[in-house]
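In: make a model of this:
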Amino acid sequence: MTENPAEVVEEAAGPAPRRRRRWRRVAVVLTIMLLLFGVPWATLVVGGAAWPTAVVVAGTILFVAAFAGLPMLMLSGHGRRRDGTAALGDALLGAAWVLFVWSVLGQVLELVLLVAGVADPTRSRIVAAAVLAVTVVLLVWGYAEAMRVPRVKALDVTLPRLGHGLDGLRVAVITDTHYGPIDRSRWSAGVVERVNELDADVVCHVGDIADGTADIRDNQAAPLASVRATSTRVYVTGNHEYFSEAQGWLDYMARAGWDVLHNRHLTIERGGDQLVIAGVDDATAAGSGVRGHGQDLATALSGADPESPVLLLAHQPKQVTHAARAGVDLQLSGHTHGGQIWPFNFLVRLEQPVVHGLSRHGDRTQLYTSRGTGFWGPPFRVFAPSEITLLTLRSA
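Out: Next up, the predicted model:
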């Protein structure tokens, strides 16, 4: 008997509906690709710019090559674990997105110039030059932002149920390190050095540790073993662990000396007061097919003192609905990357209740959503800076 009800439905439906669904997915992807490359092509190459024929031909060939090359690079790189090819595909995807966004916004400049009486081809050439210049600047800056060791974002969070003995407890948060095709071993060591400078009581890694298995990404993840905390270091899975042997990453972090909160909790005590630190699997865990995985907050809190405040690690902000029902005091999440490349944050908001920052849910529960420490895929961060977070917990 299958553990995935969708498989039962698909088998019963037969091959014809599956083929139709497959072709619908292909049509959606093709439409997105045509927009992603077609709008910039129209803005930069054709339209009213009246470039010389050689420029139009060369520009068209470049866009067609990018249109055909992106899916080939992504499938060959990520599908076959070829890091160099995957990194090139990711970079092309990020560049195409930024160019598309600013080509769309370039139409606003086109309208302004039209109202100002600037005629073609001058008007379209000004727009093309502006779009290209802004895109290049943002990609260079975005790459630098993605590759630097994150700045520390510090804030106080008041938990009314926190005992005075735990007032001032320092919680450092890293998440979404996404060790991947680009070797960031030195970056990883820099992150650990910066975290250790914080002298935190609790250090949390809130999932999406890497894209790839622990064996493949060991050289990048190895510095995590050197993270220091006066009380505990805790880790939960994100959705990307379920693409690459989630249990392997849990075992890896346990060997590195971290407390893995696989639907469980631990309790820390100071000055006679207690804080429950719990963790649950990612929201996608149950559907991943990995036996014994799936978010289970009831199991995670089983046996915990109901009078003690609860700090919960859950990778996705939308998991806060369960936390609020259970009366959790503070949930720590990542996953969103703050959108990573503007204006993707607006699309993230369609799926998640919060993109970044501190928010309140229900009468008791607060949620802090980190923008993430690393990046996924395209090595760019545009208007969504990465962060290492330092939360200082305060009693009422």
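
In: CA atoms for contacts and neighbours, from now on please.
Out: OK.

In: and for this protein, the residue most distant from the center?
Out: residue 117 (44.1 Å; CA atoms, centre = their mean).

In: what residues are up against the closest residue in space to residue 376 that isn't next to it in sequence?
Out: Take residue 376 and drop its neighbours on the chain: the residue closest to it by CA to CA, 6 or more residues apart in numbering is residue 178, 5.9 Å away. Applying CA atoms under 8 Å, 6 or more residues apart in numbering to residue 178 gives the contacts 208-211, 374-376.

In: could you rerun that using 6 Å?
Out: 208-211, 376 (CA atoms under 6 Å, 6 or more residues apart in numbering).

In: looking at those, spot the one nearest residue 63.
Out: Nearest to residue 63 among these, counting by CA to CA, is residue 376 at 24.2 Å.

In: three-state assignment of the closest one?
Out: Three-state secondary structure (criterion: DSSP: H, G, I helix; E, B strand; the rest coil) places residue 376 in coil.

In: what about it, neighbour count?
Out: Residue 376 has 22 neighbouring residues, counting by other CA atoms under 10 Å.

In: buried sites along the helix or strand containing residue 38?
Out: Assigned by DSSP states H and E, residue 38 falls within helix 15-44. Judged by neighbour count using 16 or more other CA atoms under 10 Å, the buried positions of helix 15-44 are 33, 36-41, 43-44.

In: between these, which sits nearest residue 189?
Out: Nearest to residue 189 among these, with distances taken as CA to CA, is residue 36, at 36.2 Å.

In: and that closest one, how far is that from residue 384?
Out: Counting by CA to CA, to the nearest Å, the separation of residue 36 from residue 384 is 21 Å.

In: cool, and residue 195?
Out: Counting by CA to CA - residue 195 and residue 384 are separated by 20 Å.

In: check residue 162 too.
Out: Residue 162 is 32 Å from residue 384, by CA to CA.

In: circling back: and the buried residues of helix 15-44, which is closest to residue 295?
Out: Of the buried residues of helix 15-44, the one sitting nearest to residue 295 (CA to CA) turns out to be residue 33, at 34.6 Å.

In: for stretch 320-338, give me every contacting residue.
Out: 175, 309-317, 355-356, 364-372, 384.

In: oh sorry, the question was meant for stretch 277-297
Out: By CA under 6 Å, 6+ apart, stretch 277-297 touches 237-239, 261-267, 310-315.

In: to compare against the first, here's the next sequence to fold:
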Amino acid sequence: MKYVPRVALFLGIPALLFLLPWWLLVYCTSSGPLLWAGSAVFLLGFVCLPAGLLLGHGPRQSDAAVIVGDTLLGAVWVLFSWSVIGAVVRAGLTVAGVDDPARSRLVAVGVLAVWAALLVWGTVEARRVPRVRTVEVTIPGLGRGLDGLRAVVITDTHFAALDRLRWSRRVVEVVNAQRPDIVCHAGDLADGPVARRRAQVEPLGKVEAGLGRFYITGNHEYFGDALGWIECLTALGWRPLRNQHEIVERGGDRLVIAGIDDPTGVALDGHGPDLPAALAGAPDVPVVLLAHQPKQISAAVEAGVALQISGHTHGGQIWPFHYLVRLDQPVVAGLSRHGERTQLYTSRGTGFWGPALRVFAPSEITVLVLRAPTP
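Out: Purely as a prediction, here's the structure:
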């Protein structure tokens, strides 16, 4: 009985996602054989979605099921979102005196056209090499020797069932073209075990950064093979920061680069965020903190961190999901200020999770140019 609420939620959400589009696109526009055929298509989708997610993301870890389930999830989410808008438009047409069948058919054609266009565009956006976004961040107390330091941020690469080896190589080329002083991966490296995903990750070993390459765990590492991925990145020449810090020095000035585990790490013995441990013994210089989730900013503010770099949100990834992300995280994307001296940069992510779609939430490779205050 304790699993009944979970099962109800697992089936109830897909039912809602399919029910509204079915009503708007099938029930209101057709009858007879067309009604039955359209209903059968929606019923098949409703069955395949939870089955694909369970077989793909559950204990069996089937890559084929992941692709089916995730693709259906993205497609029906976009269809549901625009069906909500279509229902509002339909109500407006009713008030305006437009009668059926013209009213229902006009709305259905409009929703389907927008849906198809967004699926094509969203797929291209997800699979493309991310655009480079350059942001200058003034760091109080930063020495002149470190002024202009270029920190390139990648995060949420989520190497998974879809083989993105060529994409991975192109990302590395773009990162190196930015002439980074340091490169940071802010977590959610891959979904699945090292044995399956290592080939896609190995190009990261060719990232070039004169002052260091740093990596922290995200929540998805702890859903799979966290220890394996930490070992893998170490072997590729990256420095995992597990509640630890390193000191970066240039021109006689120093900067602390610290990293903490994702909160989901508490499920694994010896893991979990510990900011005091990460900063233990650090000199009195500005601190740049890598923390996967933006909501970890509260601890950073208390510790007087100058800049926290996070990912996790994907900028919402598929509109309008960012409204739901905002319920859990203080920031969805971009540079924000918290407390008197702490700034937070939240990346929209370099890859994607689940559906190979990005709708109104483009991916990014971020160049944070650190600036000393103007005298």
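
In: and the TM-score between these chains?
Out: TM-score of the superposed chains, computed with TM-score structural alignment, normalised by the length of the second structure, equals 0.98; 372 aligned residues with a CA RMSD of 0.9 Å.

In: now the helices for the first structure?
Out: 5-13, 15-44, 53-79, 83-115, 122-147, 185-197, 218-221, 246-255, 297-301, 320-326, 344-348 (DSSP state H).

In: what's the fourth one aligned against in the second structure?
Out: Looking back up the chat, that one is helix 83-115 of the first structure. Mapped onto the second structure using TM-score structural alignment, helix 83-115 of the first structure covers residues 63-95.

In: likewise for stretch 338-352 of the first structure?
Out: So stretch 338-352 of the first structure sits over residues 315-329 in the second structure, by TM-score structural alignment.

In: run through who's touching stretch 23-36 of the first structure.
Out: Contacts for stretch 23-36 of the first structure (CA under 6 Å, 6+ apart): residue 100.

In: mind redoing it with 8 Å?
Out: 67, 96-97, 100.

In: residue nearest the centroid of the second structure?
Out: residue 314 (3.1 Å).

In: could you find the counterpart of residue 188 of the first structure in the second structure?
Out: Match for residue 188 of the first structure (TM-score structural alignment): residue 168.

In: and the angle from the helix holding residue 38 of the first structure to helix 122-147?
Out: 120 degrees (axes from the mean of the first three to the mean of the last three CA atoms, to 10 degrees).

In: tilt between helix 15-44 of the first structure and helix 83-115?
Out: Going by the same axes, to 10 degrees, helix 15-44 of the first structure makes 50 degrees with helix 83-115.

In: run the chain-centre distance for helix 15-44 of the first structure.
Out: 24 Å (CA atoms, centre = their mean, to the nearest Å).

In: that helix to helix 53-79, inter-axis angle?
Out: 140 degrees.

In: which pair in the contacts of residue 178 of the first structure spans the largest distance?
Out: 209 and 376 (10.5 Å).

In: what sits in contact with each of the two?
Out: Contacts common to residue 209 of the first structure and residue 376, judged by CA under 8 Å, 6+ apart, are 176, 178.

In: quick one: map residue 210 of the first structure onto the second structure.
Out: Checking TM-score structural alignment: residue 210 of the first structure goes with residue 190.

In: next up, the contacts around its match.
Out: 156-160, 197, 201, 220-221.

In: kindly report the same for residue 82 of the first structure.
Out: Counted by CA under 8 Å, 6+ apart, residue 82 of the first structure has contacts 76, 181.

In: the same query, at a cut-off of 6 Å, please.
Out: Residue 82 of the first structure neighbours (CA under 6 Å, 6+ apart): none.

In: likewise residue 353 of the first structure?
Out: Applying CA under 6 Å, 6+ apart, the residues near residue 353 of the first structure are residue 318.

In: what does the one 3 residues further on give?
Out: Under the criterion of CA under 6 Å, 6+ apart, the neighbours of residue 356 of the first structure are 338, 369-371.

In: 8 Å instead?
Out: 336-338, 368-371.

In: burial count for residue 321 of the second structure?
Out: 18.

In: likewise the one 5 residues further on?
Out: Look at residue 326 of the second structure: counted by other CA under 10 Å, it has 14 neighbours.

In: same question, residue 257 of the second structure
Out: 25.

In: what lines up with it in the first structure?
Out: Residue 257 of the second structure maps onto residue 277 in the first structure, by TM-score structural alignment.

In: again with residue 208 of the second structure
Out: Checking TM-score structural alignment: residue 208 of the second structure goes with residue 228.

In: what about its match, how many neighbours?
Out: Residue 228 of the first structure has 20 nearby residues by other CA under 10 Å.

In: any idea how far it lies from residue 188 of the first structure?
Out: From residue 228 of the first structure to residue 188 of the first structure the distance is 14 Å (CA to CA).

In: can you check residue 149 of the first structure too?
Out: Where residue 188 of the first structure is concerned, residue 149 of the first structure sits at a distance of 8 Å (CA to CA).

In: then residue 85 of the first structure?
Out: Residue 85 of the first structure is 22 Å from residue 188 of the first structure, by CA to CA.

In: of the two, who's got more company?
Out: residue 188 (22 against 19).

In: count of neighbours near the closest residue in space to residue 109 of the first structure that isn't next to it in sequence?
Out: Once flanking residues are discounted, residue 109 of the first structure sits nearest to residue 127: 6.6 Å by CA to CA, 6+ apart. Using other CA under 10 Å, residue 127 of the first structure has 23 other residues around it.

In: quick one: map residue 127 of the first structure onto the second structure.
Out: Mapped onto the second structure by TM-score structural alignment, residue 127 of the first structure lines up with residue 107.

In: quick one: residues contacting that match.
Out: Taking CA under 8 Å, 6+ apart, one finds 86-87, 89-90 in contact with residue 107 of the second structure.

In: closest one of those residues to residue 229 of the second structure?
Out: Nearest to residue 229 of the second structure among these, with distances taken as CA to CA, is residue 86, at 44.3 Å.

In: touching, residue 279 of the second structure and residue 245? I think so.
Out: Yes - taking contacts as CA atoms under 8 Å, residue 279 of the second structure lies within contact range of residue 245: 6.4 Å.

In: the two: who's more crowded?
Out: For residue 279 of the second structure versus residue 245, neighbours defined as other CA under 10 Å are more numerous around residue 245 (26 against 22).

In: can you find the partner of that one in the first structure?
Out: Under the alignment (TM-score structural alignment), residue 245 of the second structure maps onto residue 265.

In: the closest residue to that match other than its chain neighbours and residue 204 of the first structure, how far apart?
Out: Spatially, and ignoring its direct neighbours in sequence, residue 265 of the first structure is nearest to residue 278 (4.0 Å; CA to CA, 6+ apart). Per CA to CA, residue 278 of the first structure is found 11 Å from residue 204 of the first structure.

In: alright, that wraps it up for me.
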